[in-house]
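> I would like the atomic coordinates for the input below:
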Amino acid sequence: MSLSRLHIVDDDPTIREIARRVAEAAGFEALGFDAPAPFLAAAASDPPELVLLDLAIGEQDGICVLEALAKLNSRCAIIVLSGLEDRLVGSAVRIGRSLGLQMLEPLAKPFQLHDLRARLTAAAAMVLPIRESDVQDALASHQLVPRYQPKVRLSDGAPVGCEALVRWQHPSRGLLAPSHFLPLVEAGPSITPLTYQMIERAMTDLASWRQRHPGLSVAVNVSARSLDDPEFADRVWDILARTGADPSSLTLEITETAAMADTAAVAAMLTRLRIRKVNLSLDDFGTGFSSLVELHRMPFSELKVDRAFVGTMETDRDARVIVKAIIGLAHTLGLTTVAEGVETEGAMDMLREMGCDVAQGYGIGRPMTAEAFQEWLDARAGIVAPPLARVG
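As a prediction, this is how the structure comes out:
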């Protein structure tokens, strides 16, 4: 795999060498230049993704470099690395942005090594491309990990479970949000193996939580591509058997668009899962174009109200009407309702009055590790965790 290019433009050889080593650890192919001319020649033929730029380079300045990059229509990101006063550095950053360049937060000299590492790691998440081979490596090394967002029952505020949301614990870029990689994963062959991996990890973690909090459930998202796998239901059942999990403690969340992609095939797959007591949730309801007739034929047990409506219903009358109508429709069909994107007490009160069953969102809890979710559950229940056993 070819690495993305970082160019370091600085007349100090020590700075160039330190930056090169840190950059390569962050996943870049780093090249150093002691003057603007050779850097600009290289940038014209082999454009970098990221540039570390000193503003005072011998008898030259970095502004000429910014102007030249603009003439090259460069799309690279630029971090100004300078020991000049903040006012001059800020002025250079503004000049770069006025030229249409992507100027990142500058870094002052002298700098701490960990500050440079953090800045390059953050930049890497923005400029390094994610490839399918990277995703496959991440799957093999279990870098794609769940973060759990709590759900509570609206009638009494009791925890009922959580949703497993995938994150990438990248070895050099840190924790990556789904927006950095999930579109690529969903379009390729890795999405179904990822789904199986997430289900198994979630059910394993659930078994631990249920030791002190029986009755919890966990939801995992399923894509349309996964539903195309004729062995999907059997593979899910194998995971449940292997982990010893109660099938009714698993909810598979399926988007409205995925559910309606091939209604006959999807209905057959979902029916097999429901026969085996796995719960099925129709996710993001209201954002697709499903037929209510087809929806009625699908064996869902739960309907999730999309955050686009929940997040605006306190100030938008139309959104309130839609949310109330969706909750009423779901209950008429015998479905449990879950509102996602709940961030305020006002939204909680409004949903409670509408008869919504369950709420999820930042107002209740952000996505967290399995260990943090255990602590969150214990705190809600007033449980003091037992001390760790002494070893030896």
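> CA atoms for contacts and neighbours, from now on please.
Will do.
> is it true that Arg272 touches Arg235?
No. Taking contacts as Cα atoms under 8 Å, Arg272 lies outside contact range of Arg235: 11.9 Å.
> could you also give me the structure for this next sequence, so I can compare it with the first?
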Amino acid sequence: MNILIIDDQKFVREAIKADLIESTFEHDFKTFEAEDANQGIEAIVAIEGNIDLLILDLKMDHCDGMEVINFLSEHPSYADIPLAVISSSDKRTLALVGSIASSLKLNLVGVFEKPINMDFILAEAARLQRQHDHEMVVKSPENVSDYDINQLLDDEQVLLCFQPQVDMKSNSIIGFEVLARMYDENGYIYPDTFLPLIDKAGLNVDFTKIIVAKAFKFWAYEKTLSSYTLSINVTAEDLGCDNLIDYIIRHKQAHAGIKLTLELTESQAIINQASVLNSIARLIINDIGISLDDFGKSYSTYERLDIIPFNEIKIDRSFVCDIDTNEQHHLIVESTIALAKKMSVSVVAEGIETENVLNILAELGCDIAQGYVYSPPIEGRYLTAWVNRYVHKDIAANVH
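Coordinates of the predicted model:
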């Protein structure tokens, strides 16, 4: 396992190497060292990016760690290097740097306050690698221009995956969020690749119709899933389209037994216009639930609380995933749950990856949990088998 340590203090580098020798992880560690950002960048190039873990100090003499972070982001061939940022800076600064690294699409293991625990960092790196191994093969975003998005939609080259949502008190499955993937002869294509193309082509509504039709058809066919809520993402643009609202309502009326929730994303600003509120009213009248997705992330969150009649708040994963280490995020999640309780609406926390985060959310009174701690998104053809395994496992646990 190749590990590059970039830190201007020799005793820190020596301490990290000593911790690696004493580590409980069974690896042959080969370490490389650099005293500053420039040396670190030279080492990355010299090793040709063959690095299994990059440990980067933020505050160094002459140049800081942000230079390395910017270098990684500007060179796609190095952006996948697992990055662990370490520093003695205050927690707000650490959180800011973590946010920047994530926004730059770097392979961030975490941002860790000195003194560090190498076993913990190695465990996080291993967990992220396992998570990456479970993900489906994705065509390179560099080939985005190769996609004929109109043809893919015409051929309905859309695959539905489902991520479970679990009641935190009973540990029972209550529903699934629908997550779309597209595919061509080269493999699967993820949303961060195809959604911008759909938006650019003005095909958002057409795409949502395909998702709705496929989801209802699948749920109606798989009778064993009928008791679970089906959650589908919609945008502000979708809400402004009467034709789409009619389309959704017709499907709901044709399948009255299916419990449907629409997750309203905050990726776009909602203009307080009569047509949008009229659409929401029509959906609610037809027994379709409304969830505020990505809550707290952007676009006038509290204005949405004031104007939209909803029955669920979904806290964005960026606040949830690290509440065991990020005090600010812990406070944001805690206050959001408290607010939801006062408003008598349910709270879903998404992006839960560890038991520790799950336990904290339970203590805070969160209602519903979603994330890799239960399962990554599951392709439709495997969903019934997964549900059966989960239910039988839960029954066995209760018996014992």
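> which one of Arg272 and Arg235 of the first structure is surrounded by more residues?
The neighbour comparison of Arg272 of the first structure against Arg235 (other Cα atoms under 10 Å) goes to Arg272, with 16 against 13.
> alignment lookup: the more buried one to the second structure.
When the second structure is aligned by TM-score structural alignment, Arg272 of the first structure is paired with Arg282.
> what comes up buried for stretch 359-371 of the second structure?
Leu361, Cys366, Asp367, Ile368, Ala369, Gln370, Gly371 (16 or more other Cα atoms under 10 Å).
> before we move on, what about stretch 179-188 of the second structure?
Applying 16+ other Cα under 10 Å to stretch 179-188 of the second structure flags Leu179, Ala180, Arg181, Met182, Tyr183, Tyr188 as buried.
> re the thing from before, okay, and the common contacts of Arg272 and Arg235 of the first structure?
The contact sets of Arg272 of the first structure and Arg235 do not overlap (Cα atoms under 8 Å, 6 or more residues apart in numbering).
> which of the buried residues of stretch 179-188 of the second structure fall in strands?
Of those, the ones assigned to strands by DSSP state E are Leu179, Ala180, Arg181, Met182, Tyr183, Tyr188.
> counterpart of the second one in the first structure?
Ala180 of the second structure maps onto Val166 of the first structure when the alignment is built from TM-score structural alignment.
> so what's that match closest to, chain neighbours aside?
Excluding the flanking residues, the one nearest Val166 of the first structure by Cα to Cα, 6 or more residues apart in numbering is Pro146, at 4.6 Å.
> now the aligned residue in the first structure for Pro191 of the second structure: how far from Val127 of the first structure?
When the first structure is aligned by TM-score structural alignment, Pro191 of the second structure is paired with Pro178. Separation of Pro178 of the first structure from Val127 of the first structure (Cα to Cα, to the nearest Å): 15 Å.
> and if you look at Phe33 of the first structure?
Counting by Cα to Cα, the gap from Phe33 of the first structure to Val127 of the first structure is 20 Å.
> ok, now Ser45 of the first structure?
Ser45 of the first structure is 19 Å from Val127 of the first structure, by Cα to Cα.
> the two: who's more crowded?
Comparing Ser45 of the first structure with Val127 by other Cα under 10 Å, the one with more neighbours is Val127, at 16 against 8.
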